[in-house]
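Novice: fold the following.
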Amino acid sequence: MNLYAIFAIYFLMWVISAFIMLPFGIRTPDETGEVLLKGQADSAPSNFRPGLVMLRATILATILFGLYYANYVQGWVTLDMLPGYSAAQ
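Specialist: Coordinates of the predicted model:
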């Protein structure tokens, strides 16, 4: 696997991980006891911390990419093992 493919796959896993991590740890103004500003949505987060989201996404993406790369090298699951798919068509 070349370096560009590694970077592209890791980047895609990181973006997906970031979206997965977004809702964790978020509190609304109702939960924190803050007063809503005029025009503010009820569901707007009052304690959004993008640095923490990026850290969690990086950790999750690194774990997922490690599993993906280990499978790529070791061949634990291949396309031939998937039901309904045959590589030799």
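
Novice: when you work out contacts or count neighbours from here on, use the C-alpha atoms and nothing else.
Specialist: Noted.

Novice: in this protein, which residue is closest to the centre?
Specialist: Centroid-nearest residue in the chain, with C-alpha atoms, centre = their mean: Ser17, separated by 0.6 Å.

Novice: the longest helix in the protein is where?
Specialist: For the chain, the longest helix by residue count, based on DSSP state H, is helix 50-74.

Novice: and it, what's buried?
Specialist: For helix 50-74, a neighbour-count test (16 or more other C-alpha atoms under 10 Å) marks 53-54, 56-58, 60-62, 64-65, 68-69 as buried.

Novice: could you also give me the structure for this next sequence, so I can compare it with the first?
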Amino acid sequence: MRWTSALAIYILFWSFTVFVVLPFGVRTTDEAGGERVPGQADSAPHEFSLKKLVRRTTIVSAIAFALYYANYVNGWITPATVNAFLWERAGMKP
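Specialist: Predicted structure coming up:
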């Protein structure tokens, strides 16, 4: 795999992981015991730390990409494996 392909795939992993990590650790103003601003939604987060979000996202996406790359190099799960599993699950022969 070329490094440009690996970088593009990592960026895809990172952008997907942002949405997975985003809701974790979020507390509303009521949960944090703070005072609400007039017009603020009940579900709005009390504090938002972009630095914390980027750090968490980078760690999770690095782990996910490492697993993907290890599978790419070692060939643990291939399209043929997935296809055979789906055929078997459906009770059919390929």
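
Novice: circling back: have a look at how far, on average, the longest helix of the first structure is from the second structure.
Specialist: Superposing on the second structure and averaging over aligned pairs (mean C-alpha distance after the TM-score superposition for the first structure), helix 50-74 of the first structure comes out at 0.6 Å.

Novice: could you list every helix and strand in contact with that helix?
Specialist: Helix 50-74 of the first structure makes packing contacts with helix 3-21 when contacts are defined by 3 or more C-alpha pairs under 8 Å, 6 or more residues apart in numbering; DSSP states H and E.

Novice: mean shift of the helix it packs on relative to the second structure?
Specialist: Comparison of helix 3-21 of the first structure with the second structure after fitting gives an average deviation of 0.8 Å (mean C-alpha distance after the TM-score superposition for the first structure).

Novice: what separates stretch 31-44 of the first structure from the chain centre, distance-wise?
Specialist: Distance, stretch centre to chain centre, for stretch 31-44 of the first structure: 27 Å (C-alpha atoms, centre = their mean, to the nearest Å).
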